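Asks: Got a sequence here, can you build the structure:
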Amino acid sequence: MATTALPKSGAVSKGYNFASTWAQNSPLTDQQEAAILALSNAVSERPLPPNLEQILGKEGNPSVSPDESSLDEAGAMDAVLVNTHQFFKWYAELESAMKSETEEKYRLYEDKLTERIMICDQILQQVDDTLSLISELQSLHQSVATKTKTLHNACDQLLVEKQRLIEFADALRSRLNYFDELENVSTSFYAPNMNIGNEQFLPLLKRLDDCISYVESNPQYAESSVYLVKFRQLQSRALGIIRSHVLSVLKGASSQVQAAIKASAAGKAVASEGVEESIIYVRFKAAASELKPILGEIESRAARKEYAQILSECHKLYCEQRLYLIKGIVQQRVSEYAKKEPLPSLTRSGCAYLMQVCQFEHQLFDHFFPSSSKDVSSLAPLMDPLSTYLYDTLRPRLIHEANLDALCELVDILKVEVLGEQLSRRGELVAGLRSTLQRILADIHERLAFCARTHIREEIANYRPSDNDLDYPKRLERTVETASTPNEDNSDIYETWFRPLEKTVSCLSKLYHCLEPAVFTGLAQHLVYSCISVLLKQNASKAIAKKSGQMDGQLFLIKHLLILREQIAPFDMEFSVTYKELDFSHLLEHLRRILRGQVSLFDWSRSTSLARTFSPRILESQIDAKKELEKSLKTTCEEFIMAITKLVVDPMLSFVTKVTAVRSALSSANQGQKSDSVLAKPLKSQAFASPDKVAEVVQKVRDAIEQELPKVMAKMKLYLQNPSTRMILFKPIKTNIVEAHVQLQKLLNSEYSAEEIQSMGIISIQNLQSQLDSLL
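Replies: I've put the predicted structure just below:
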């Protein structure tokens, strides 16, 4: 191998020499050479040993000492190895030398590390000592912090206790202040200069109210009842001062207004309306305006009973002064209306004037008592006496008024105009008059009901018809003639009515909107029942029947009953009334039994006790005028139908009746015989049933249909103008006539031959129906 320029140590030189010799004597394979080359490259970068560094020269060459030279020489000499043992020995020495060279730096490094470890141990010991001191310091700090926190908590507790004691002292002082105020308030209220005008009056009153409220709500405090009595005495004194002040101011205002009225009247009894309004209301408001603040304070405290009472007294004082001021004016004005105007105009004008006064008074009252003006009862001490003047003026004239029309007009004025329109339009301003107006209306209702009953009794129930009233059918005929006359006014629908019916319908229409439903129901039932009684029970129809014929009497009754039913139909009400009356009829028998000793008068356990014996029984009876009307109409119509039927087909019905009687007698005779050998004679062999006699019967009926029935229809047209009514009434008559012919034809078909039937001249049923229909 080629040598390198680097210096080598002695051991290396010896190794190199030995290796060269060994390579020459023992050649290596290529693989071995490659391995050696790799090792050489690996160790070529190793640092020089320390001993070698010391012998290096200045030029970069090592300075070789004599000892090393001798070693090199000796190594060179000893480089020749004879056997393996020598090699291993040499290798061991070489390895030991190399270890010695390579481990030196590590020993030095170990020494340094050991020195450093010792230093670190010393530092750790110092750190442990420091940490021990820090731990001791922390323990001391924790102890100090605990003591400090305990001190802080104690201070906080002391502060809380102090604050609690302060609050308790303040609360105690605030409670004691209410009791301490007694002396202060008492001294102030009893001061010589204390009055409502003093600026301290209202605050002291407010403080007094607070003290009373507090003492009332805490009765458990010592001597609270004593303090409450004293506080109330002071409050009563203060409220008495207020009442005296209000009365004084109101009287002063009234005096000023009266003086102004006298001055403006200039010798007249009453000033003009405009001047009167200006003085009585405007000047009074200006004169009494100083009361508004104190009255407002009283109203704001009206929730307390003491102030509610003084407020009520102030209302009364105000109303008394206002009444004293204006009562003469109102009374004189109503009296002037009463002298100049009739009752309806007096009612209308008086109510209008009273509403105007009430409106002005309410506005003035609202100026002084804004919170109390919504309660209409507050003005009652003023408005009730004023409205009584009108009531006292109207009532005597109402009592003497007997005209139903006038009374109905009064009801309309009060109910529609006054209560319905004016009172609703003005609202709460005149609500105080509602009770008086309703009282007047109730009196009118009472008078109207009384006059209505009198009218029913005198004009309807006890009506005495004249000859002209019962002049039927001539009254109807005159009406027909008048209607056929050109340019003749026929607007009076009552012309053909019976007078009681006309008065009944007129009275119903007048009372319907004027009376309460319960009152009107009783009067309406009485009206209708009285009208029916006049038509039926007082012989109006019988008188007409006697004078003009049975048919006229029946048609007269049917006509008026139909009119009455038609006229009462629009009234939405029941025409039934239940009457209750006391029945003492059983008392006589009970007294007889007691006198006989059969029962004891004092036996309270039995049903015949004294209380039960002398207790009357209540009997109830219900009268329905509408049902009575329907019943009477139905009965009259049935009577008329049967009368007309008998008028037309009576011969035919008599013949059928005789035939039925004969057949019944023959049937009884045949049943009494023991054999059927004896046969009855045929019907046509009877004297009354001969073909000629039957032909006479048929002819009489035909003559009645052709002659009498048209007269009947003419009468019906005269009395009953409605074709539908006539058709309804004529329908059962037609049915009866047709039925009589049918019965006769069945009888003839069974007893007579076809030639005999044809000779009788009986009309066919179809032709008969056509003939009857043509009469309508």
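
Asks: Going by C-alpha atoms from here, please, whenever you check contacts or count neighbours.
Replies: Fine.

Asks: elements contacting the lengthiest helix in the chain?
Replies: As assigned by DSSP state H, the longest helix anywhere in the chain is helix 104-189. Using 3 or more CA pairs under 8 Å, 6 or more residues apart in numbering; DSSP states H and E, the elements in contact with helix 104-189 are helix 201-217, helix 224-265.

Asks: Reformat these as TSV; add mean neighbour count and distance to residue 182.
Replies: Output for the helices and strands packed on helix 104-189, formatted as TSV (neighbours: other CA atoms under 10 Å; distance: least, CA to CA, whole Å):
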stretch	mean neighbour count	distance to residue 182
helix 201-217	17	8
helix 224-265	17	7
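
Asks: Out of these, the one nearest residue 97 is which?
Replies: Of all the helices and strands packed on helix 104-189, helix 201-217 sits nearest to residue 97, with 117.8 Å by CA to CA.

Asks: Before we compare anything, build this one as well:
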Amino acid sequence: MENMKVLHAKVKKWDDKTDPLAKLDDFQLSIINQIEEINSNSLKIKGENVAIESTDETTEIPVIESIPKFLVWFDKTEEINDDRSDDVYHKYYRHLEDQTKQCDALLNEIDTSIAGLDKLITEYNFVNTKTSSLNDASENLIREQRHLSQISDDIKTRLKHFTQVEHLIQRLQNPTFSPASPQFSEIIVNIDDSMEYLKEHPSYKESATYLVKYRQCLLKAIQMIKSYVTHILLTATEQVLNPKAGSSVKEQLKITDKTSEAVFALYYGKFQASSLKVKKVINLVEKRFERNIEYENLLSELHQFYLSQRAIIMSSGVDSAIKDLCAKHKGDHCALFRASCTFLVHICQDEYRLFYQFFSVQSAQLTSYMEGLCTILYDSIRPFIVHINHLETLAEICSILRVEMLDEHVAHNPEALEAFGQLIQQMLEDVQERLIFRAHLYLQSDILQYNPSAGDLAYPEKLEMMESIALSLQEHQQPLKRADSRSSMLSITSTEVEQHFKSRTGNSPADLHGMWYPTVRRTLVCLSRLYRCVDRPIFQGLSQEALSYCIQSLATASLSISTNKSSIDGKLFEIKHLLILREQIAPFRVDFTMKETSLDFSKMKTAAYELLQKRKQLFALGTTNALLEFLLEGTPQVKEHLLDSRKDVDRQLKISCEQFIKDATKQLVGPIITFIENAQNLLKQASSQQPASNMVLRQTPWASPQQISPFIQESIRNIKSKLSSIQRSMQLYLSNKDTEFILFRPIRNNIIGSFMRLEQLLVTNSYSKEDLIIVSLPTSDQVSVIISNASLVADSQQETERRASEGRKISTSSIDKKVSFEREVSIKEEDSGSMSRNDNETSNGS
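Replies: Next comes the predicted model:
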């Protein structure tokens, strides 16, 4: 029973959901479900048959005649019904017995399978253990084999460095063995590797001995490389110097433009062909020059030998070519500098390119070689620089060296033109030095010491003539015929004049370059030449000097014009040219301020005087020692002064304007100003001698009303007669309404102020109303009206003159006069002539 219970418990766990003994897959479960459906259908059919039989039996009810028969029938029927009601349970019981048998059979099969699986597992573990031990043994054998093989290879590698040296010596001693062969590179590699290995293992037996042998092999290989390369370079040099054509070396070394292609093939073709032969061998050295000092020395020797051969070829050729260029451009220095520098640029680029066809490692010797070639140019050009006197030529040469050579060539190829750039920079400094020297001489001789001619100081005649020319050109719009270069220049000048004087509001005749005073024109031309040629600090110093000299020359010219003509013309001349000078220096983007250092000895003088006063205390002790005080207090002080050229121009312009306003005021109301000054002096003397009295001035004979009235009438006449001429001069010189208004406003204020001061002087000094009537002093409003009327008269006179000039026909004599005058004021001819004269005069002193 116990076994059955256990069996039933296992059967219940057969397909338990949580812990099944034999888990069935979906296919097996579907088969079991199908079997259950078939069994249930068969049971249903059997039940239906039994029910039918039972109904058949029950339908046959026997005839019951008595109660005992009924009871017998009832008992029998009841037994039959009882049996029928238990059939279902009996069938189910039989079904369970069948299932139990099937489960027992299944369990037996499972037990059999489990026993077989246990046996298989036992056998698998045995086989697995044997296989693992076999694999471990095999791996150990393979590991030992590799270790032994590695040891064998290591032994062979180590022995190789000791066994191959004799073979290498034999190969290198073979006279037919060439460094260009592929085996040579293998020998070099073996030598380098063996030497490095022996250096890393100095403890090995006979390591030092074999290292010496390998060093001998290396020296032998290096000697072979050197001999091979030098032989090829010597051959190429020989082919260049002694070509097969049979011409002389001197003829072959002349590099000209006509045979540039042939010369290039001669000087570079042979070496380019030789580079293909030695490039591979040189690469072997370049790859190893950092590993061994012998390779580095060999590479340096190869560089030196190559450059020496190129120097033999190129030095005489470059020298000859530069001499040919000097002879070709003997009179044109700018063309000589441009051609020679361009030629050397091509030479440097070609030499740089050819060098790197042989080598790939940079060398300082290449720069030295290039410097040698450039020195030939410098030695040939230097004498020309020293003897150039013309500023324009020096300025153009500076532009060629800085812009065309440094900025265009050297900046775009700095490595190839490094030596050339250094040469050009040195040459540029020499030219700048010469330019500065010549500029100093030019500023002193042609600006500071300029001796003006009568035509230079012909003001205002020159301006009036130019204005009449401009007005005549407005009527006759036909330009002059250009017969030659000078007439062409005159036509341009005429057009310029016509454009500047179409109306009264146009520019002044003095605005034309040709009408500028020569020192102003030369100063601006000189500064424009120097601006882009010298460094800014140097330009600032030169500009300070040039503007200072120009201001002095303008002051001298203004004084001469004031002496010959009038102070108005002199000051207007100076004002106009100072305005031109200030306007023209504005575009220069430099600071015109310069710092100047000086020593102040004023305290030294005072200290020396005190030392003489304290001679008894020269050797006194303490702070009263006179000598010590002299040393402490008498030391000269260093002072710094800032010199600003623009402020100097503005300062001189202000002084000239103030002087012009003063002179114009004096011309118009001079008698009134003189009377006021005399009256003030009289009042000062009277107040100093006795108590002040208001009747002192009234009682003076020359200050009576009858004497004052002529002064006033004369001033009014001057305003009416001279104001128009002053305004006409301002229009002629300045021709700018704004500038004219700025200058005329203080003149107008001074005139009105003079009348007001006179009126105040008379009123404060007890002049009666009858005296004021006799004096006929106008009020400020009346004076203003008089000034305005005089200004309108000046404008109407100018318009009348302009219309009269337009109505006149130009005669042949006036045209000839105009042309000759334009020739005189042409800026190009004037500048060139003045600079050339200055160069010729000072060439001996340079």
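
Asks: hang on, the earlier thing: which stretch among the helices and strands packed on helix 104-189 of the first structure comes nearest residue 560 of the first structure?
Replies: Between those, helix 224-265 lies closest to residue 560 of the first structure; by CA to CA that is 65.8 Å.

Asks: and the angle for that closest one with helix 201-217?
Replies: 140 degrees (axes from the mean of the first three to the mean of the last three CA atoms, to 10 degrees).

Asks: Can you tell me what sits against the helix or strand just after helix 224-265 of the first structure?
Replies: Downstream of helix 224-265 of the first structure, the first helix or strand assigned by DSSP states H and E is helix 273-277. Defining contact as CA atoms under 8 Å, 6 or more residues apart in numbering, one finds that helix 273-277 of the first structure is touched by 261, 264, 270.

Asks: Residue 250 of the first structure versus the second one, what's the distance?
Replies: In this case it means residue 264 of the first structure. Plainly put, residue 264 of the first structure is 21 Å away from residue 250 of the first structure if you go by CA to CA, to the nearest Å.

Asks: repeat for the last one
Replies: Going from residue 270 of the first structure to residue 250 of the first structure by CA to CA gives 22 Å.

Asks: Who are the packing partners of the helix or strand containing residue 360 of the first structure?
Replies: Assigning secondary structure by DSSP H and E places residue 360 of the first structure in helix 343-368. Helices and strands touching helix 343-368 of the first structure, by 3+ CA pairs under 8 Å, 6+ apart, are helix 291-300, helix 305-340, helix 380-399, helix 404-412.

Asks: quick one: the shortest one to the second structure mean distance?
Replies: Pointing back at helix 404-412 of the first structure there. Aligned to the second structure and superposed, helix 404-412 of the first structure gives a mean residue distance of 2.3 Å (mean CA distance after the TM-score superposition for the first structure).

Asks: now that helix: which residue numbers in the second structure?
Replies: Under TM-score structural alignment, helix 404-412 of the first structure corresponds to residues 391-399 of the second structure.

Asks: residues making contact with that stretch?
Replies: 333-334, 337, 388, 428, 431-432, 434-435, 438-439, 526, 529-530, 532-533, 835.

Asks: quick one on the thing from earlier: could you save the helices and strands packed on helix 104-189 of the first structure as CSV and add columns showing distance to residue 637 of the first structure?
Replies: Output for these, formatted as CSV (distance: least, CA to CA, whole Å):
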stretch, distance to residue 637 of the first structure
helix 201-217, 86
helix 224-265, 77
